[in-house]
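Novice: return atomic coordinates for the entry below.
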Amino acid sequence: MRLGVLDVGSNTVHLLVMDAHPGARPLPAHSHKAELRLAELLDADGAIGAHGVERLVTIIGDALHTAEEKGCEEVLPFATSAIRDASNADAVLRRVKEETGVGLQVLTGEEEARLTFLAARRWFGWSAGKLLLLDIGGGSLEVAYGMDEEPDAAVSLPLGAGRLTAGWLPGDPPDPADVKALRRHVRAEIARTVGEFARFGKPDHVVASSKTFKQLARLAGAPGSSEGLYVQRELSRTSLESWVPKLAVMTAEQRSGLPGVSEGRAAQLLAGALVAEAAMDLFGVVELEICPWALREGVILRRLDHLPEA
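Specialist: Model prediction:
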């Protein structure tokens, strides 16, 4: 069957169309995305402004039209931290429902972590043993750990690259004092969760998903996207630590000229790198592997798990 996953994230609204069947690998058929940056559109009261809501409604309408054109039998719509944390979330959801007919399922941070972990487990398989997963989105950082498809521990922290850039790094290039303050804040937030994971022992394999980790791995010399999904891509803490001070003195325009860094994500890359560096350091990760699958694939896999058998 052809399914669409409509992901209203902190950076983009992304419709991923996939051909999916129980017991088979979901195959991407079409991708439709629009940048919205909801995490950066919150006002002083934490609400999404009228202009942001108008754009959201329009973009969702366009995505639904695309899903229909591509023959989707079902669209699975969900929203993550940008709407979850907005002070006017209920009003935004009502407006979307009234004008588009879409009832967005707002995932909790723990649900995000668990579904992303499911995608990573299915990608790497049982032979990967105990997995530690890291995922940096626009609004939050997800961490999950476990041996099975359901993680033993899963947390979500408000350490997304977009959120932190908007709140902590106003300069371009950023003020060194702001970078230092953000680094201290990120490490304090992550350190509070380390003990919850340490009691389960050392992971056998550490993996990371999300655009931020993919871009950082590319900077460190990993193969580009043109080489396909199945090429192994890794990121070492040593390489990342060498890149952080370089990114800290660059403007967003200069970062956008780096290999694998898109113009739309360049401004957020430093904040994402600070979170990635802190997570790898505090969790004792020397090297991790990039997982091509993430939250959207996890949503589809969970949906397939609940289809009735033929």
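Novice: okay, CA-based contacts and neighbour counts for the rest of this
Specialist: OK.
Novice: residue nearest the centroid of this structure?
Specialist: G137 (3.3 Å; Cα atoms, centre = their mean).
Novice: from what I see, L104 and R95 are in contact.
Specialist: No: between L104 and R95 there is no contact under Cα atoms under 8 Å: 10.8 Å.
Novice: quick one more, to check against the first:
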Amino acid sequence: MRLGVLDVGSNTVHLLVVDAHRGAHPTPAHDDKSVLRLSEHVGDDGVLSKAGEKALLAAVRRARQVADEQGCEELLAFVTSAIREASNGPRVLERVREATGVDLQVLTGEDEARLTFLAVRRWFGWSAGRLLALDIGGGSLELATGIDEDPDVALSLPLGAGRMTRRFLPSAHGGGTPSLEALAELDAHASRLLAPAARRLAAAGPPDLVVATSKTFRTLARLTGAAPYSAGLRVPRQMSAVSLGQLVGFVSRIDAGALSQLQGVSVDRAHQVAAGAVVARAALRAVDVPFVAICPWALREGIILRRLDALEGA
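Specialist: This next block holds a predicted model:
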């Protein structure tokens, strides 16, 4: 069957269309993405602005049209932290449903961690042993560990690259160079939030493999020498804590405009690279690992796999 997965995140609205069959590897058929930066439309009062709602409606309407054109038999649509945390989120989602017919489901941070973990487990298989999965999004950082397909511990922390850029690195958000003082403040903040999470993860048992996934980690890995996306999904990729530390030093001396010219860095996310690098370094330090493997599958694939499992069990 042909499935569409619509991911409304803090940065983008991303439609992934796959051909999925029982017992088979989901095959990507179409990919469509628009930059929305919904989180930037949420004010200090927690309300998503009218402009943000209008942009969301337009993006979902367009994604629904593309999904129909691609022949999707089912559209699995969900939202993450930006709408989840907006005080008027439920009303906005109702208006989106009425205007587009798309029923956006709200995922909790723990949902995100569990579904991402499922995707990582399926990618690396049972032979990987106990997995620890890390995922930096625009609004949050998800961490999960386990020996099965459902993790023993699944956590979500408000340490997303977009959120941290706006809070700690306003100069980078404006296209400039982040100050060393601001980077240090962000590092200290991330370390404080990660410390209790790391203790919970450690109590579950030492991981046999630590895996990082999603756009922020893939970008950081590319900047530290990992193979480009064009080399294929099955090319092994990893990133060391040492190289990540060197990258933090590099991004502290270069502005977002120059970063956007580097291979592997998208223009719309260049300003978030510094914050993402600092949070990633703090995460690796907190869980005390020398390197992470990079997984090409993440939340969207987890949604697909969970849906296929439900169909097979019906």
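Novice: about what we covered before: now the residue nearest to the centre of the first structure: how far from V249 of the first structure?
Specialist: Distance of G137 of the first structure to V249 of the first structure, given as Cα to Cα, to the nearest Å: 23 Å.
Novice: same check, this time on A177 of the first structure
Specialist: Counting by Cα to Cα - A177 of the first structure and V249 of the first structure are separated by 12 Å.
Novice: in what helix or strand does the residue mapped onto F250 of the second structure from the first structure lie?
Specialist: For F250 of the second structure, the aligned position in the first structure is K246, judged by TM-score structural alignment. Secondary structure from DSSP states H and E places K246 of the first structure in helix 237-248.
Novice: which parts of the stretch 151-300 of the first structure are helices?
Specialist: 161-168, 176-198, 211-219, 237-248, 252-256, 269-282, 295-305 (DSSP state H, counting those that start in this stretch).
Novice: give me the distance between the closest residue to D172 of the first structure other than its chain neighbours and H205 of the first structure.
Specialist: Spatial nearest neighbour of D172 of the first structure, excluding adjacent residues (Cα to Cα, 6 or more residues apart in numbering): T251 at 5.2 Å. Separation of T251 of the first structure from H205 of the first structure (Cα to Cα) stands at 34 Å.
Novice: could you report the neighbour count for the residue nearest to I300 of the first structure when sequence neighbours are not counted?
Specialist: Residue nearest to I300 of the first structure in three dimensions, not counting chain neighbours: V5, with 7.2 Å by Cα to Cα, 6+ apart. Neighbour count for V5 of the first structure, taken as other Cα atoms under 10 Å: 23.
Novice: sorry, back to before: the helices of the stretch 151-300 of the first structure into TSV, with extra columns for distance to S225 of the first structure and mean neighbour count?
Specialist: Formatted as TSV, those follow (distance: least, Cα to Cα, whole Å; neighbours: other Cα atoms under 10 Å):
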stretch	distance to S225 of the first structure	mean neighbour count
helix 161-168	21	22
helix 176-198	29	15
helix 211-219	9	23
helix 237-248	19	17
helix 252-256	16	18
helix 269-282	18	23
helix 295-305	18	20
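Novice: which one of these lies nearest to V13 of the first structure?
Specialist: The closest of those to V13 of the first structure is helix 295-305. By Cα to Cα, the value is 11.7 Å.
Novice: what does that closest one rub up against?
Specialist: 3, 5, 7, 16, 20-22, 26, 76, 112-113, 115-119 (Cα atoms under 8 Å, 6 or more residues apart in numbering).
Novice: isn't the residue nearest to I300 of the first structure up against L15?
Specialist: Yes: applying Cα under 8 Å, one finds V5 of the first structure in contact with L15, separated by 5.5 Å.
Novice: ok, T251 and H205 of the first structure, which is more surrounded?
Specialist: H205 (18 against 15).
Novice: residue in the second structure matching that one?
Specialist: Under TM-score structural alignment, H205 of the first structure pairs with L209 in the second structure.
Novice: quick one: its match and R130 touch, right?
Specialist: Yes: counting by Cα under 8 Å, L209 of the second structure does reach R130; the two are 6.6 Å apart.
Novice: so what's the aligned partner of G195 of the first structure in the second structure up against?
Specialist: When the second structure is aligned by TM-score structural alignment, G195 of the first structure is paired with R199. R199 of the second structure sits next to no residue when contact means Cα under 8 Å, 6+ apart.
Novice: if you set the cut-off to 10 Å instead, what comes out?
Specialist: R199 of the second structure sits next to 286-287 when contact means Cα atoms under 10 Å, 6 or more residues apart in numbering.
Novice: and if you look at E263 of the first structure?
Specialist: 252-257.
Novice: just give me the match in the second structure for it.
Specialist: By TM-score structural alignment, E263 of the first structure lines up with V267.
Novice: how close does its match get to V273 of the second structure?
Specialist: Counting by Cα to Cα, the gap from V267 of the second structure to V273 of the second structure is 11 Å.
Novice: mind listing the shared neighbours of those two?
Specialist: What both V267 of the second structure and V273 touch, as defined by Cα under 10 Å, 6+ apart, is the set 256, 259-260.
Novice: what sits against the residue in the first structure sticking out farthest from the centre?
Specialist: Relative to the mean C-alpha coordinate of the first structure, counting by Cα atoms, centre = their mean, the farthest residue is A310 (33.6 Å). Applying Cα under 10 Å, 6+ apart, one finds that A310 of the first structure lies in contact with P22.
Novice: can you tell me how far it sits from P170 of the first structure?
Specialist: 55 Å.
Novice: now swap in L16 of the first structure and tell me
Specialist: Distance of L16 of the first structure to P170 of the first structure, given as Cα to Cα: 32 Å.
Novice: try A217 of the first structure
Specialist: On the measure of Cα to Cα, A217 of the first structure and P170 of the first structure end up 25 Å apart.
Novice: could you do A86 of the first structure as well?
Specialist: Going from A86 of the first structure to P170 of the first structure by Cα to Cα gives 21 Å.
Novice: between the two, tell me which one has more neighbours.
Specialist: Per other Cα under 10 Å, whichever of A86 of the first structure and P170 has more neighbours is A86, with 20 against 13.
Novice: just say helix, strand or coil for that one.
Specialist: coil (DSSP: H, G, I helix; E, B strand; the rest coil).
Novice: so who does it touch?
Specialist: Contacts of A86 of the first structure (Cα under 10 Å, 6+ apart): 38-39, 41-43, 45-48, 92.
Novice: out of those residues, who's nearest H185 of the first structure?
Specialist: A39 (18.4 Å).
Novice: I figured I136 of the first structure hits E112, correct?
Specialist: No: with contact defined as Cα atoms under 10 Å, I136 of the first structure does not reach E112; the gap is 11.1 Å.
Novice: quick one: map E234 of the first structure onto the second structure.
Specialist: By TM-score structural alignment, E234 of the first structure lines up with Q238.
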